[in-house]
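> Predicted model follows, preceded by the sequence.
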Amino acid sequence: MAPYRIRQYEDGDYEAVRTIFARGITEHAPAAYVHMLTHPQAQLLFLALFLAVLAASGSLLVSLVAVLLALTGGWFCIRALWTGYVQQSLRSDLLDIRRSYLEAANSCLWVAEAEGAVVGMVGAILPQDPSEREHALELKRMSVGREHRGQGIARALCRTVIRFAQDRGYSAVVLSTSMVQDSAQRLYESMGFRRVSERSPSRLTSFLRFSVIYYRYEIPGSR
């Protein structure tokens, strides 16, 4: 028997769901920062800064401090992107969860419960793209607490969304995830999701070489 169960969201889960989502998202900020640092364009910018300050000041120490300040600023910039996304989400669909997922048509939110505690979550909602709404549902807000990963919970939550979409006559499930969420990408691709596009949501993320990957799953046997 699985050490967890998947059930529909209840009002008493409100704080736990919001906390799991916020923690799950912000933990990816360090990976995004490392990605930025390893990109050649960022490395050239830091090198150019170092050389420019060195030429202007003639001081190796001042040049190193300037680069250190730039690195610190880059970290706060990256972290602000993630925390900003969390706050935006908590003020939108995760502000009134019942209205967003349980009262809205063809939408739902589920939690994974283990030992009486909520340890994971996932939602299904109509896609933002109007052209998709007749054919697909969007898998949204997937997150599992760090200490409960590796137990098949995320896979079970994903299957729950697919079954929900299939039962309502949809032919596909769509979702998006960031390029630094490697474990999520491996999960979705192992379940049959295919990449359909990849793009940066803003000029800043494009400059940082950060992108969002869009996936689609065609439900077998659907029209």
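Yes, it's here. Numbers count the residues shown, from 1 in each chain.
> Could you use CA atoms for every contact and neighbour count after this?
Will do.
> if I read this right, I20 contacts G120, doesn't it?
Yes - with contact defined as C-alpha atoms under 8 Å, I20 and G120 form a contacting pair (7.0 Å).
> Following element in sequence after the longest helix seen in the chain, please.
Using DSSP state H, we find that the single longest helix of the chain is helix 60-91. Next helix or strand after helix 60-91 toward the C-terminus (DSSP states H and E): helix 97.
> Which parts of the longest helix of the chain count as buried, going by neighbours?
The neighbour-count check on helix 60-91 (16 or more other C-alpha atoms under 10 Å) flags 63-64, 66-67, 70, 74-75, 78-79, 81-83, 86, 89-90 as buried.
> follow-up on the earlier one: I20 and G120: which has the busier surroundings?
G120 (28 against 20; other C-alpha atoms under 10 Å).
> Could you give the secondary structure assignment for the more buried one?
strand (DSSP: H, G, I helix; E, B strand; the rest coil).
> got a list of what it touches?
Listed by C-alpha atoms under 8 Å, 6 or more residues apart in numbering, the contact partners of G120 are 17, 20, 111-113, 142-145, 153-154.
> so what's it closest to, chain neighbours aside?
V144 (4.1 Å; C-alpha to C-alpha, 6 or more residues apart in numbering).
> for the one you found, what are its contacts?
Contacts of V144 by C-alpha under 8 Å, 6+ apart are 20, 24, 119-121, 153-154.
> In ChimeraX, how would I select just the buried ones from those?
The ChimeraX command for the buried members of those (criterion: 16+ other C-alpha under 10 Å) is given here:
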select :20,24,119,120,121,153,154
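> Next, find the distance separating S197 from R203.
17 Å (C-alpha to C-alpha, to the nearest Å).
> Same question for A165.
For A165, the distance to R203 equals 34 Å [C-alpha to C-alpha].
> Neighbour count for those two, which is higher?
Remark: of A165 and R203, A165 carries more neighbours, 24 against 10, as counted by other C-alpha under 10 Å.
> In terms of helices and strands, where is that one?
helix 153-167.
> Which SSE is immediately downstream of that helix?
For helix 153-167, the following helix or strand on the C-terminal side (DSSP H and E) is strand 172-178.
> Comparison target below:
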Amino acid sequence: MDTFTLTDYEVTALQLSLKVAFTAVIVSLPAGIGCAWLLARGRFWGKSLLDGLVHLPLVLPPVVIGYLLLVMMGRQGVIGAYLYDWFGITFGFSWRGAVLAVAVVAFPLMVRAIRLALENVDPKLEQAARTLGASPVKVFLTITLPLMLPGILTGTVLAFARALGEFGATITFVSNIPGETQTIPLAMFSFIETPGAEAEAARLCVIAIMIALLSLVIAEWLARAARKRVGH
């Protein structure tokens, strides 16, 4: 077989990785914007604790995150048991669980980028709009959100790239099931453990590097374009 030709097994892992990462980013983006707003503009007791919890996945071993998700969201978990009994929803050993795992790991990167962008928004612009009679919602949609756009784009793409590369939390929470939870890192792990599968592992390694590099380039390009659009 051609060294550069992907097998159906590898294509499935690639497609699942893109599906999981894309879904995780889309689902977590509203929460990311809201959390960034609270951390940048909020004044409340426990803000430091919330900040620590949001960024905890950056310093915790991914396996610990996967174990906590298993305890909390597994079919017999503290929350997962109720979700399954009441709604028939289960996260364990499914692609939905992979989405949850990578979303938790990538969430801090998204929040951090959006928060930094929000902290750079001049509050005087918002105050001027409010003095002219604009409602808080209109101020946010017409002033704040456009100025936050570079950070939102950067955070989204970085979170997507991080989600594509997640391994420890995913394999701990949803195992390594081909066609269901086996993303690119998990497929590489299987190939590395299989004698004679060095070429397959190398191909997926190259693909992972290319996607990650492309994501970083796109993030920078989108951020620059957004900054030019808002006049920064």
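Perfect, thanks for sending it. Everything numeric here is computed off the predicted structure, so don't read it as measured data.
> Could you get me the TM-score between them?
Their TM-score after superposition, calculated using TM-score structural alignment, normalised by the length of structure 1, is reported as 0.31; 114 aligned residues with a C-alpha RMSD of 5.6 Å.
> Export the contacts of G120 of structure 1 as a markdown table, with columns for distance to S183 of structure 1.
Output for these, formatted as a markdown table (distance: C-alpha to C-alpha, whole Å):
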| residue | distance to S183 of structure 1 |
| --- | --- |
| V17 | 20 |
| I20 | 17 |
| V111 | 20 |
| A112 | 18 |
| E113 | 21 |
| M142 | 12 |
| S143 | 11 |
| V144 | 12 |
| G145 | 13 |
| I153 | 13 |
| A154 | 10 |
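> relative to helix 153-167, how tilted is the helix or strand Y217 of structure 1 falls within?
Assigning secondary structure by DSSP H and E places Y217 of structure 1 in strand 212-218. Orientation check (axes from the mean of the first three to the mean of the last three C-alpha atoms, to 10 degrees): strand 212-218 of structure 1 against helix 153-167 gives 50 degrees.
> could you say what helices and strands strand 212-218 of structure 1 packs with?
Applying 3 or more C-alpha pairs under 8 Å, 6 or more residues apart in numbering; DSSP states H and E, we find strand 212-218 of structure 1 packed against strand 172-178, strand 194-199.
> The first one vs strand 212-218, what angle?
Pointing back at strand 172-178 of structure 1 there. 160 degrees.
> So what touches the very next helix or strand once past strand 172-178 of structure 1?
As assigned by DSSP H and E, the chain's next helix or strand after strand 172-178 of structure 1 is helix 182-190. By C-alpha under 8 Å, 6+ apart, the surrounding residues in contact with helix 182-190 of structure 1 are 155, 177, 194.
> so who does the last one touch?
R194 of structure 1 makes contact with 188, 215-217 under the criterion C-alpha under 8 Å, 6+ apart.
> Closest one of those residues to A52 of structure 1?
A52 of structure 1 lies nearest to Y215 out of those, by C-alpha to C-alpha, at 42.9 Å.
> Report how many residues lie close to I152 of structure 2.
29.
> gap between it and A187 of structure 2?
Counting by C-alpha to C-alpha - I152 of structure 2 and A187 of structure 2 are separated by 31 Å.
> Check R112 of structure 2 too.
Taken as C-alpha to C-alpha, the span from R112 of structure 2 to A187 of structure 2 is 30 Å.
> which stretches of structure 2 form helices?
Along structure 2, the segments classed as helices by DSSP H run 8-41, 47-59, 62-73, 80-87, 95-119, 123-131, 136-139, 145-165, 168-174, 184-193, 198-229.
> Give the buried residues for the third one.
Using 16+ other C-alpha under 10 Å as the burial criterion, the residues of helix 62-73 of structure 2 that qualify are 62-63, 65-71, 73.
> List the contacts of I218 of structure 2.
V157 are the contacts of I218 of structure 2 under C-alpha under 8 Å, 6+ apart.
> ok, it to M110 of structure 2 distance?
Separation of I218 of structure 2 from M110 of structure 2 (C-alpha to C-alpha): 15 Å.
> Check F173 of structure 2 too.
Using C-alpha to C-alpha, F173 of structure 2 is found at 22 Å from M110 of structure 2.
> Check whether V17 of structure 1 really touches V118, as I assumed.
Yes - counting by C-alpha under 8 Å, V17 of structure 1 does reach V118; the two are 7.3 Å apart.
> quick one: common contacting residues for the two?
V111.
> so of the contacts of G120 of structure 1, which ones are in helices?
Reading helices off the contacts of G120 of structure 1 with DSSP H, I get 17, 20, 153-154.
> between those residues, which is closest to A31 of structure 1?
Distance to A31 of structure 1 across these (C-alpha to C-alpha) is lowest for I20, with 18.5 Å.
> Pull out the buried positions in stretch 112-120 of structure 1.
Across stretch 112-120 of structure 1, burial judged by 16+ other C-alpha under 10 Å covers 112-113, 118-120.
> Among those residues, which one sits closest to V34 of structure 1?
Nearest to V34 of structure 1 out of the buried residues of stretch 112-120 of structure 1 is G120 (C-alpha to C-alpha; 26.5 Å).
> ok, now how distant is the closest one from Q8 of structure 1?
For G120 of structure 1, the distance to Q8 of structure 1 (C-alpha to C-alpha) stands at 12 Å.
> Quick check: neighbours shared by the two?
In terms of C-alpha under 8 Å, 6+ apart, G120 of structure 1 and Q8 are both contacted by the residues V111.
> wait, what's in contact with L164 of structure 2?
L164 of structure 2 sits next to 17-18, 20-21, 102, 183-184, 208 when contact means C-alpha under 8 Å, 6+ apart.
> Relative to A81 of structure 2, how far out is it?
In terms of C-alpha to C-alpha, L164 of structure 2 sits 28 Å off from A81 of structure 2.
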